[in-house]
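Trainee: Sequence and computational prediction follow.
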Amino acid sequence: MSLAGCLGGSSNSTSLSVGIPSSSTTTGAASNSFQRVVKEQSGDTEPAGEIRWQNQETGGDPPSLRQFSQGNLQALTAGNFIAASAQEDQPPFAEQPLDTLPNQMFSISSLHMHVLSVNGSGIETTDDLVGSNFWALPPSWGLRQQAEAVFSNAGLWSELQDTDSIVNADTGDVAGLIEEGNIDALIAYGAGFQNLAGWATEVDARADLQLVEFSDSLVEAANDTRGTSHSELDVYGWEQQDFQQDQMDVYGADFQFWLGSDVSRDVGYELARISNENTESIQEGQPAYLDHSDPETMASLYLEDMPVHPGPYDFLEEQGVDMSAYTRGDE
């Protein structure tokens, strides 16, 4: 069915509640910028009508997926790793599997996860993290679940837990905890070769850090973990640090918008058109937002074993994108 008019307004309007982790995250900033552009570009015209893209902070993509399954959200941002985990009833969904999953909508950005330590901590490789105070992202995040999977595959996560090395804290507390000496090392990320998340720019301004080298076991573990792999990239995003090196070890995390199958094909099509035709405006609010002026890029992060919403699917097919590897979602 269509959600047109179900949340108020005329029968020619659609209100979408969209789950984001927080506005200080890369995907939250992307969705906030997309919300602004949708408001500017969406009109009260047939067949899609007016679209209201309304962001709701949930604390992470696992909570967003749970809220979606309960019928409280119609769209969300989420990483491919955590969406695949939900599809396969893997942690954190193993004990409480989800009844309903959203369709893939289109790409947001690829994140580059890396590890840093406080200068003077003595932590130079990921093997040195055991026994330290290590912040591995907020427990409610899909990125935290991905980190746990990577470090578990390397045999490190259980050692970190056994030595009480894991620090659980929200992003807004990290810079202060570093200054207080309560965090020795952390996981951070850059997005799309453009920037850091908002919370990480505060850490950059207030902490003296160095990059941590991935041990061989962590490199192998990243390559063996579903949805990610290890690579070495040029350092970017850190403006206040003097790393004394040009490259950093990273593992990847791909993020997309996701849209419920109850949302009409026409609304999904219009959202894809708006993103394709207004990339520069969206990037004003989040430079890491992928360049959707090339429709191929919109499809670049699709998973082959999860359906694509029929609206974006049809739009991209009309733009000449080869969609034969993907399944068109049910209307």
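Mentor: Happy to help now that I have it.

Trainee: can we go C-alpha only for contacts and neighbour counts from here?
Mentor: Fine.

Trainee: how about the helices of this protein, start to end?
Mentor: 26-41, 61-69, 80-87, 142-153, 157-162, 174-179, 198-206, 216-224, 265-277, 279-285, 295-298, 310-318 (DSSP state H).

Trainee: of those helices, which approaches residue 105 most closely?
Mentor: Closest to residue 105 of the helices of the chain is helix 310-318 (CA to CA; 6.2 Å).

Trainee: Tell me which of the helices of the chain approaches residue 54 most closely.
Mentor: Closest to residue 54 of the helices of the chain is helix 26-41 (CA to CA; 6.7 Å).

Trainee: Next, the angle helix 198-206 makes with that closest one.
Mentor: Angle between the axes of helix 26-41 and helix 198-206 is 120 degrees (criterion: axes from the mean of the first three to the mean of the last three CA atoms, to 10 degrees).

Trainee: Contact partners for the nearest residue to residue 231 once chain neighbours are set aside?
Mentor: Once flanking residues are discounted, residue 231 sits nearest to residue 250: 5.5 Å by CA to CA, 6 or more residues apart in numbering. Residues near residue 250 by CA atoms under 8 Å, 6 or more residues apart in numbering: 112-115, 230-233.

Trainee: out of those residues, which are inside strands?
Mentor: Within the contacts of residue 250, residues falling in strands by DSSP state E are 112-115, 230-233.

Trainee: Presented hereafter is structure B, for comparison with structure A:
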Amino acid sequence: MSQVIASAVSQNSKISVDARPSQGTNRNVSEVINGKTEIAYIQNWTANKIRQNEKPFNNLKYQPHQVFHLYDLAWFLATANNGWKSVKDIKVNSNVSPTPNGSGTAEMLEHALSFVSDDYKRSSVSYGDQASAMSEGRLDVGAATYVNLSTEPGWLQQMKSTVNLRVLNWPKKTVEKLEADPAIVISDIDMSQFDNYAYKPKTLSTPTLAYNFIVREDHDYDTLYSFLETLWTQRKKLQKQTKLLTPMATRDAWVKNAYADFPFHPAAADFYEEKGLWSKEFERGKTNKKSSQ
């Protein structure tokens, strides 16, 4: 996705953009703050830690500013255990892998599970190995995701073809508590678009990670504005390179799930005002003087 974005901007403007592999959203913050990367994405869980001045993001030298929304990953828990329909079915000593240890998603899902139970056994199974672990009785519950709430990754499709996979829903009262948590985004997903599950609820309400690009507060105004302007003119063509960027053809997708109380870079704020997308609920960063670069 980032490579397609970089190519679209580089080929249609005077800006040269080089997309490089990321070592995770926490690392991305450090890379941006230290000037090793000019623009990178994070997710709302990390954004909340920055907002709350929590370690390891306390006392940052520069204020990260958000720029635009990239995509969403709706994370849910699944099982091959007959009869299970809810995360409430997780029992004491059940083997649960809320994504592998060390992943950027693990901490968020563990936090969500704490609203239901703390008595499970924390397992760590890679995405591609979850199905075999379930078949062998080593794993009761694993994690899965929908990209942009609609696309199943290949490893999830492989899970469904290996075991009778059941989607676990979250209790209504738990969902209400999670929705009130500023660190959590909840998505309601129409499950009629997905097939070949042994069980699925009609609507799945589940924690979601919203990935937005950030820059440092002193990022050059004109360069960033030109970046956004070029990408905007190319937005409908991005899907020809990857369907994962199809949502960017929709205007509102650029500011979807904007982080609350997290400033937009002034160039982005001005750009969205011009496009009629700015909301009074958004926060504008301190105005940077326009440069002639």
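Mentor: Yes, it's here. Keep in mind the model is a prediction, meaning the values are calculated, not measured.

Trainee: Mind checking the TM-score on these two?
Mentor: Here the TM-score for the pair of chains, by TM-score structural alignment, normalised by the length of the second structure, is 0.82; 286 aligned residues with a CA RMSD of 3.0 Å.

Trainee: What is the nearest of the ones in strands among the contacts of residue 250 of the first structure to residue 37 of the first structure?
Mentor: For those, the closest approach to residue 37 of the first structure (CA to CA) belongs to residue 112, at 26.2 Å.

Trainee: what's around that closest one, how many residues?
Mentor: 23 (other CA atoms under 10 Å).

Trainee: What residue in the second structure is paired with it?
Mentor: Aligned counterpart of residue 112 of the first structure in the second structure: residue 74 (TM-score structural alignment).

Trainee: So that match versus residue 236 of the second structure, what's the distance?
Mentor: 24 Å (CA to CA, to the nearest Å).

Trainee: before we move on, what about residue 41 of the second structure?
Mentor: Distance of residue 41 of the second structure to residue 236 of the second structure, given as CA to CA: 21 Å.

Trainee: what about the two, which has more around it?
Mentor: Between residue 41 of the second structure and residue 236, counted using other CA under 10 Å, the more crowded position is residue 41 (24 against 15).

Trainee: What residue in the first structure is paired with that one?
Mentor: By TM-score structural alignment, residue 41 of the second structure lines up with residue 77 in the first structure.

Trainee: For residue 36 of the first structure, grab the count of nearby residues.
Mentor: A total of 16 residues lie near residue 36 of the first structure under the criterion other CA under 10 Å.

Trainee: That one pairs with which position in the second structure?
Mentor: Mapped onto the second structure by TM-score structural alignment, residue 36 of the first structure lines up with residue 7.

Trainee: what does residue 234 of the first structure give?
Mentor: In the second structure, residue 234 of the first structure lines up with residue 190, judged by TM-score structural alignment.

Trainee: what does residue 305 of the first structure give?
Mentor: Under TM-score structural alignment, residue 305 of the first structure pairs with residue 261 in the second structure.

Trainee: Would you confirm that that match contacts residue 284?
Mentor: No: at 9.4 Å, residue 261 of the second structure does not count as touching residue 284 under the criterion of CA atoms under 8 Å.

Trainee: Which of those two has more residues huddled nearby?
Mentor: Neighbour totals were compared for residue 261 of the second structure and residue 284, and residue 284 leads with 20 against 13 (other CA under 10 Å).

Trainee: dump the residue contacts of that one.
Mentor: Residues near residue 284 of the second structure by CA under 8 Å, 6+ apart: 263-266, 269.

Trainee: Which of those residues are still contacts in the first structure?
Mentor: Retained in the first structure (both residues aligned by TM-score structural alignment, their matches' CA atoms under 8 Å) from the contacts of residue 284 of the second structure: 263-264.

Trainee: Out of the contacts of residue 284 of the second structure, which comes closest to residue 155 of the second structure?
Mentor: Comparing these against residue 155 of the second structure with CA to CA places residue 264 closest, at 35.0 Å.

Trainee: Quick check: that closest one vs residue 54 of the second structure, distance?
Mentor: Here residue 264 of the second structure is placed at a distance of 20 Å from residue 54 of the second structure (CA to CA).

Trainee: Who has more neighbours out of those two?
Mentor: Taking other CA under 10 Å, residue 264 of the second structure and residue 54 do not tie; residue 264 has more neighbours (25 against 12).

Trainee: close enough to count as contact, the more buried one and residue 65?
Mentor: Yes: counting by CA under 8 Å, residue 264 of the second structure touches residue 65, with 5.0 Å between them.
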